[in-house]
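Novice: Structural data only, the sequence is not supplied:
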């Protein structure tokens, strides 16, 4: 190991030790104290926005020089409006019920023992993510609200923004009496340090990756720390034979174009072979600048369509690009989605409620919509406040991860001298 690597690993170990101490001090903290810290962060973001934006501009300039795509630059970009929205969201988060201490269940045994299961913090949460500096604030606030310490490891593309944000956050929470080390940033963005973080079982209680499919797969494959898998979004909109024309076009266009760089944007559209408005849908998408890849059924029905390859059906474009396929039945649509989807968000447009129910039951995804855009898969839209990501696994948490997903449970037992 080189001296540089040793220094970075020593720094990471120090972060881990300090996080454990901070997590212990957060245990049992009153909700009011946690809310005060979050409000302090909100105020500091507004008052120090100029410092944050200067750092973000440096990241954007470096990103453009490095050839980052427009979609990645959009994820990276902060402006006064986005900082204001982040600050507003923090105030909204303070109004949401604190899950810590909530009684999940309680019962009494025949021998008189009284048992209750209550929500408790996870402890130390690790977040590894790409580009989006808003995740830095969301993760810190959600973890603070649930009494967890957090170790943040962003990408090199956002390092200046993240350093500025974490400095603001640490100062803000220290001002109201919370330990600054409740929120820490791993400033070394090397793969070696990330790989070390993946295996810090003595420090981390859980690791949450948020970003590209490649990042998520790397964490899942390499980590020995328990991982909550957030998913890439190869999301589908299925337009059934009975779908209303205007509704179907509106939903498909919104799901694809409203913000194409995010994981809940539609990447595929499946159309029943008897739905008669395919050409109009394709034209509506093309008017919005969307590049269309299609199978033979689409090419026969619409102009200006590229031939879809086998790779297209599994592709997450994250851009104004979509693949469209004609299917013969709802069953075929379900089968195709379960083969190529990422278990994130799927939608059916249909006037047949029985057909919609079959689709919603049959599709394996965290969120399945009937007559609505996939763009609603979001912590705010679900009423959870900010989110840490969208879990596509089936253990502990699934779908947008709000406050309860950052808690575990413990069982408390009250007796009166029972020994058997």
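Specialist: Cool, got the structure. These numbers come from a predicted model, not from an experiment.
Novice: When you work out contacts or count neighbours from here on, use the C-alpha atoms and nothing else.
Specialist: Noted.
Novice: can you give me the strands for the stretch 251-400 of the chain?
Specialist: Counting by DSSP state E, counting those that start in this stretch, the stretch 251-400 of the chain has strands at residues 266-272, 291-294, 306-307, 321-327, 345-349, 367-370, 390-391, 399-400.
Novice: Format the ones you listed as JSON lines; extra columns: mean neighbour count.
Specialist: Formatted as JSON lines, these follow (neighbours: other C-alpha atoms under 10 Å):
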{"stretch": "strand 266-272", "mean neighbour count": "28"}
{"stretch": "strand 291-294", "mean neighbour count": "22"}
{"stretch": "strand 306-307", "mean neighbour count": "15"}
{"stretch": "strand 321-327", "mean neighbour count": "23"}
{"stretch": "strand 345-349", "mean neighbour count": "30"}
{"stretch": "strand 367-370", "mean neighbour count": "21"}
{"stretch": "strand 390-391", "mean neighbour count": "27"}
{"stretch": "strand 399-400", "mean neighbour count": "26"}
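Novice: for these, which one sits closest to residue 359?
Specialist: Nearest to residue 359, of all those, is strand 345-349, at 7.2 Å by C-alpha to C-alpha.
Novice: how much does that closest one deviate in direction from strand 266-272?
Specialist: For strand 345-349 against strand 266-272, the angle between stretch directions is 30 degrees (axes from the mean of the first three to the mean of the last three C-alpha atoms, to 10 degrees).
Novice: Got another one to weigh against that:
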């Protein structure tokens, strides 16, 4: 059987499963989610053993440490995956929610209600925790999930999906609600991208190259999740203690994720006081600063290249510049931001209002770390990804963002 036939057959099974999921009650879905969470914990050692194969292969291939960090699973991370599924089980079910409605002048009753997409394909890199997150959100929102992770996480993903499928089936829902897309390399992903009619929507989650490839090559509708060149702007009106804590947390809390800060901007009025402090604190945390001429006046700073300003480092690196005023900061962000998350640190409410109004990103933080842009932190449960586009969803995509709508029109023999 060709890879095209394999992938399409997998998608057809997903379509059949999606019909059962679309009409499943919240109680049935929540019971399955809790069983999935329990199974992950109970079979954690099995998953960790599979993950060790992926880690060993990555180390042999001299994979960068930040990518290995995204790939690695341990009992704590598996427990977090299970906690995410339990949290999703506790959230309201969006399916069937009435978005708007009322009675028309002709007596017809009109309701717009939330419905699942149907079959959702997710193409993602490295992080095997996405396998559980995506499966849970898709199931709760009534969608069948077709998962295409990277070859680097194949052993981990195979083990996780095996655990989840068994738990789903044991609770009365079709195991094909969650499936791995067949095929190693890019062949399976390419077939998935062209499975229009079998797959309702694709969500790419990974680096710029992956996202660009899916957006440009797919005939299936795509919700684009974006890379994160996130900025922290320290305004003249900033509390410098808050600013230092926010910069350090945004950059160093976890470097390999898209909501980690990659760029620092500092108002020139506070540069003499703030730069020596933040440079030293970043240096103590092992961060390499790629700075402009003003930053380069100090030790521990490398001269920034033109490419550094738009770079998603995903490592202990940050670009840094001094700006003349808030308008210069906004201009810099407009030119270089990926419109994921950008933050301002300031006690000046006029400056805050200007920044919030002028910075067009999926999330704008005020006196808070960029690391808070996350479905779990927003109370959405585990997220499917963070969309940086403006259609169909923007920002962390939770349960509601994994639905579409349909109109239900009820009459009493009405004809037009």
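Specialist: Perfect, thanks for sending it. Here the structure is a predicted model, which means the values were calculated and not measured.
Novice: Quick check: which of the strands of the stretch 251-400 of structure 1 is nearest to residue 160 of structure 1?
Specialist: strand 390-391 (25.6 Å).
Novice: what range in structure 2 matches the closest one?
Specialist: Per the alignment by TM-score structural alignment, strand 390-391 of structure 1 matches residues 386-387 in structure 2.
Novice: Repeat that for stretch 86-101 of structure 1.
Specialist: Against structure 2, stretch 86-101 of structure 1 falls on residues 81-96 (TM-score structural alignment).
Novice: for stretch 188-197 of structure 1, same thing?
Specialist: Aligning stretch 188-197 of structure 1 against structure 2 (TM-score structural alignment) gives residues 183-192.
Novice: still on that earlier bit, mind listing residues that contact the match of strand 390-391 of structure 1?
Specialist: The contact list for stretch 386-387 of structure 2 (C-alpha atoms under 8 Å, 6 or more residues apart in numbering) reads 223, 224, 225, 226, 340, 362, 374, 393, 394, 395, 396, 397.
Novice: and it, how far from structure 1 on average?
Specialist: Here the mean offset of stretch 386-387 of structure 2 against structure 1 after fitting is 0.4 Å, by mean C-alpha distance after the TM-score superposition for structure 1.
Novice: just how off-centre is that stretch within its chain?
Specialist: Relative to the centre of its chain, stretch 386-387 of structure 2 is centred 5 Å away, using C-alpha atoms, centre = their mean, to the nearest Å.
Novice: what residues are up against the nearest residue to residue 391 of structure 2 once chain neighbours are set aside?
Specialist: Among residues not flanking residue 391 of structure 2 along the chain, residue 223 sits closest, at 7.4 Å (C-alpha to C-alpha, 6 or more residues apart in numbering). By C-alpha under 8 Å, 6+ apart, the contact set of residue 223 of structure 2 is 201, 202, 203, 204, 387, 389, 391, 392, 393.
Novice: list the contacts for the closest residue to the third one other than its chain neighbours?
Specialist: Going back to what we said before, that points to residue 203 of structure 2. Nearest non-adjacent residue to residue 203 of structure 2, counting by C-alpha to C-alpha, 6+ apart: residue 122, 4.8 Å away. By C-alpha under 8 Å, 6+ apart, residue 122 of structure 2 lies in contact with 134, 145, 146, 147, 148, 149, 202, 203, 204, 205.
Novice: on that earlier part again, which of the contacts of stretch 386-387 of structure 2 ranks first by neighbour count?
Specialist: In terms of neighbours by other C-alpha atoms under 10 Å, the contacts of stretch 386-387 of structure 2 top out with residue 340 at 28 neighbours.
Novice: And it? What does it align with in structure 1?
Specialist: Mapped onto structure 1 by TM-score structural alignment, residue 340 of structure 2 lines up with residue 344.
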